[in-house]
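*Asks:* predicted model follows, preceded by the sequence.
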Amino acid sequence: MAGTDDAVAADDDALYVLTAVLLTPAKFPSVLGDDYPEACAALDLPPLADGYGLVLGQDGAGARWTVVVDDVSLVAVAIASWDCGMEYDLSPDQRTVVAALPGWPLAVAVAAPGVPAPHDPEPDPDADRPPLTPPEAGDWGPAQRRLGADEIALQWADWRAQIDDSDFEAPGTEKDLPADADAAPLTGVRRVLAEARAYVDTPPPLGRVRSAFASGDARTLRADGPGWSLVARTDDIAFVLLDEEPGDVLPVGRGPELPALLEALDKMAVRPA
């Protein structure tokens, strides 16, 4: 988290920096969309190959602003420094500012000292979009589903400890399936795995499958699709979240097919630079 003494210029007003996030193909706020182009479109930005940095802060009147900059490296260094508990003065050059958007797309737990409490700026009659707002915590929809998958990825050990491998059913056989199984539409986890498998043959939009570091030689995979999110470790199981099942987290055992699917997804996934 940034120090609240940091300030950058935005529309001739000082912006007291509270935090920042990356908006790149490999790492973007999942509240904004299932993939990188969709996340950019949510902010009316073109999906540049190098991405953007999003700087969240307050102006002198306390209003919330999200300043978009194209100096991705500067924002990445600031985030890495804050994550290590170090101070870093994030002050992007005004020439790198792409846009200043009212509101915040994410919930921010801190506020700048010496200015009014965070609030949306006064409405601009010429603006063609409302202020950005974080998703409602009590609701369930695509944004909350993706945030849930992100949280599982961050707290993998805690979620994994709740799963007993003996609870997974043995792999089914043809005789276990109903006679019309091939004709019936896939639902739930089976649909998710089928759609994820289709990504291997037909690559989805950039950023819809992402791979990040995990312990040892494993990778953490995040994949999203219409109405679903998947989080997995390449050396372990997967978890699925569905729009149609609010708040439920569905574990998927290794079985005979999951390892190969995760390996294939990891090979095609976008990775941090």
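*Replies:* Looks like it arrived, so ask away.

*Asks:* contacts and neighbour counts: CA atoms only from here.
*Replies:* Noted.

*Asks:* tell me where the stretch 1-150 of the chain has helices.
*Replies:* Ranges of helices in the stretch 1-150 of the chain, per DSSP state H, counting those that start in this stretch, are 36-42, 72-83, 142-154.

*Asks:* after the longest one, which helix or strand is next?
*Replies:* What it means is helix 142-154. The C-terminal neighbour of helix 142-154 among helices and strands, as given by DSSP states H and E, is helix 156-161.

*Asks:* hmm, who's touching that following helix?
*Replies:* For helix 156-161, the surrounding residues in contact (Cα atoms under 8 Å, 6 or more residues apart in numbering) are I152.

*Asks:* mind listing what's buried along it?
*Replies:* Neighbour-count burial for helix 156-161, counted by 16 or more other Cα atoms under 10 Å, picks out 156, 160.

*Asks:* ok, stretch 193-207 next?
*Replies:* Those would be 193, 195-197, 199-200, 204, 206-207, for stretch 193-207 by 16+ other Cα under 10 Å.

*Asks:* what about versus this one:
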Amino acid sequence: MTGTDDTGDDALYVLTAVLLTPAQFPSVLGDDFPSACHSLGLDPRPDGYGVVLGQDGAGARWTVAIDDVSLVAVAIASWDCGMEYDLSPDDRSIVASLPGWPLDVAVAAPGIPAPHDPEELPDGGRAPLAPPASDTWGPAQRRLGADEIALQWTQWREQIGDDETFVPVGPQGSEEPEERADTGEPRGPGGPGEPAEVGTPAGQAESEPGPARRVIDELHAYLDTPPPLGRIRSAFAPGGARTLRADGPGWSLVARTDDMAFLLLDDQPGDVVPVGRGPALPALLEALEKLAVRPA
């Protein structure tokens, strides 16, 4: 935790920070980089922003967007390595100061009141930012769930056996054989980051395409008409592979380019749908990876 050079209630005691760039942004804010920026009232500038979360001298929560992205990137890298770093943004780099926090923050600044929303907002100011509710299911929770699977890939992958039900991956109307064996009902995670059993609805494949089939078709459509910047993101994975995260209206995908994929859907609260590698998935993931943005 660091502070600005200001004194009194105007000081900002920095608790944490995140990047808001085309390749890295809090997915809770939106499906893509422009949407994430607009959720904070920011223009989607090419270099993105650094976003600092802290408290003022009265304990109020504030989210500060700055244009010095490299400063925040260095701070995050230092903290991740267990090193101290004094993140003190220059006033000239501040683009916007917003009340509240859009993310959960587990720490608080010592010696000042507990975190709370500002009692007085600027004239014409927006309502304080707040993290999404944890007891409901919607786009933000769906994206957070996909992020957790990406972080805990090994745990989720170990749950998929040879008899698992899979969604076909080829374009609608293709002759790709479907990998299908088990027809158990889907069971979703009990909470964020908590792996659970996965599957697809019994009989869905045989009766109608269903929402998962629609997602696969939309992913193929991305290859013809690239989506907004940041809607497909690529990150490091072991063994020379890449971890892909893609989002769209009502769905999220997380995949490893050397393995399989998982889908999360607004229409299926809490469920995680596996997509088997099969003959078509490798080519689809390779094509999506070429469209994806990568961290610098």
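*Replies:* Thanks, I have it. These figures come from a predicted structure and were not determined experimentally.

*Asks:* after superposition, what is the TM-score?
*Replies:* The TM-score (TM-score structural alignment, normalised by the length of the first structure) is 0.91; 262 aligned residues with a Cα RMSD of 2.1 Å.

*Asks:* before we move on, back to that, so of the buried residues of stretch 193-207 of the first structure, which two are at opposite extremes in space?
*Replies:* The two members of those with the most space between them (Cα to Cα) are L193 and L206, at 18.9 Å.

*Asks:* the helices of the stretch 1-150 of the first structure into a markdown table, with extra columns for mean neighbour count?
*Replies:* Shown next, in a markdown table, are those (neighbours: other Cα atoms under 10 Å):
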| stretch | mean neighbour count |
| --- | --- |
| helix 36-42 | 20 |
| helix 72-83 | 17 |
| helix 142-154 | 21 |
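
*Asks:* for the ones you listed, which one sits closest to D12 of the first structure?
*Replies:* helix 72-83 (20.7 Å).

*Asks:* what's in contact with the closest one?
*Replies:* In contact with helix 72-83 of the first structure (Cα under 8 Å, 6+ apart) are residues 1-2, 20-22, 50-55, 87-90, 92.

*Asks:* among these, which one lies nearest to A9 of the first structure?
*Replies:* Closest approach between the contacts of helix 72-83 of the first structure and A9 of the first structure, by Cα to Cα: P92, at 8.4 Å.

*Asks:* spatially central residue for the first structure, please.
*Replies:* Centroid-nearest residue in the first structure, with Cα atoms, centre = their mean: S30, separated by 2.5 Å.

*Asks:* if we can go back for a sec, now the helices of the stretch 1-150 of the first structure as CSV including distance to V97 of the first structure?
*Replies:* Output for the helices of the stretch 1-150 of the first structure, formatted as CSV (distance: least, Cα to Cα, whole Å):
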stretch, distance to V97 of the first structure
helix 36-42, 15
helix 72-83, 11
helix 142-154, 26
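
*Asks:* can you tell me which of those is nearest to A99 of the first structure?
*Replies:* helix 36-42 (12.3 Å).

*Asks:* mean per-residue distance, that closest one versus the second structure.
*Replies:* Taking mean Cα distance after the TM-score superposition for the first structure, the mean distance separating helix 36-42 of the first structure from the aligned residues in the second structure is 0.4 Å.

*Asks:* in the second structure, what residues pair with that helix?
*Replies:* Counting by TM-score structural alignment, helix 36-42 of the first structure falls onto residues 33-39 of the second structure.

*Asks:* from the middle of its chain, how far away would the matching stretch be?
*Replies:* Relative to the centre of its chain, stretch 33-39 of the second structure is centred 12 Å away, using Cα atoms, centre = their mean, to the nearest Å.

*Asks:* one more: stretch 58-67 of the second structure?
*Replies:* The chain centroid and the centroid of stretch 58-67 of the second structure are separated by 21 Å, computed with Cα atoms, centre = their mean.

*Asks:* first-to-last residue distance for that stretch?
*Replies:* Start-to-end span of stretch 58-67 of the second structure (Cα to Cα, to the nearest Å) is 26 Å.

*Asks:* do stretch 39-55 of the second structure as well
*Replies:* 21 Å.

*Asks:* pull the distance from that stretch to the chain's centre.
*Replies:* Distance, centroid of stretch 39-55 of the second structure to centroid of chain: 15 Å (Cα atoms, centre = their mean).

*Asks:* give me the buried positions along that stretch.
*Replies:* 40, 42, 44, 48-55.

*Asks:* do the same with stretch 98-117 of the second structure
*Replies:* Within stretch 98-117 of the second structure, the residues that count as buried by 16+ other Cα under 10 Å are 98-103, 108-109, 115-117.

*Asks:* kindly check the end-to-end length of that stretch for me.
*Replies:* For stretch 98-117 of the second structure, the end-to-end distance is 10 Å (Cα to Cα).

*Asks:* what's it aligned against in the first structure?
*Replies:* The aligned range for stretch 98-117 of the second structure is 101-120, by TM-score structural alignment.

*Asks:* which residues touch the matching stretch?
*Replies:* Stretch 101-120 of the first structure is touched from outside by 4-5, 16-19, 31-32, 56-58, 60-68, 121, 130-135, with contacts defined as Cα under 8 Å, 6+ apart.

*Asks:* give the buried subset of those residues as a ChimeraX selection command.
*Replies:* Buried residues within the contacts of stretch 101-120 of the first structure, by 16+ other Cα under 10 Å, are selected in ChimeraX with:
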select :4,16,17,18,19,31,32,56,57,58,61,62,63,64,65,66,67,68,121,131,132,135
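
*Asks:* the contacts of stretch 101-120 of the first structure in strands, which ones?
*Replies:* Using DSSP state E to define strands, the subset of those located there is 16-19, 56-58, 64-68.

*Asks:* could I get these as TSV with distance to M268 of the first structure?
*Replies:* Formatted as TSV, those follow (distance: Cα to Cα, whole Å):
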residue	distance to M268 of the first structure
Y16	39
V17	36
L18	35
T19	31
L56	32
G57	35
Q58	39
R64	37
W65	35
T66	32
V67	31
V68	28
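
*Asks:* ok, the residue of the first structure sitting at the aligned position of R143 of the second structure - contacts?
*Replies:* The equivalent of R143 of the second structure in the first structure is R146 (alignment by TM-score structural alignment). Applying Cα under 8 Å, 6+ apart to R146 of the first structure gives the contacts 30-31, 34, 224, 229.

*Asks:* let's go with 10 Å and repeat that
*Replies:* Residues counted as contacts of R146 of the first structure (Cα atoms under 10 Å, 6 or more residues apart in numbering) are 29-34, 152, 222-225, 227-231, 241-243.

*Asks:* run the chain-centre distance for the biggest helix by length in the second structure.
*Replies:* Counting by DSSP state H, the longest helix found in the second structure is helix 210-224. What separates the centre of helix 210-224 of the second structure from the centre of its chain is 19 Å, taken as Cα atoms, centre = their mean.

*Asks:* whichever helix or strand comes after it maps to which residues in the first structure?
*Replies:* Where DSSP H and E defines the elements, the next helix or strand beyond helix 210-224 of the second structure is strand 232-236. Strand 232-236 of the second structure lines up with residues 209-213 of the first structure when matched by TM-score structural alignment.
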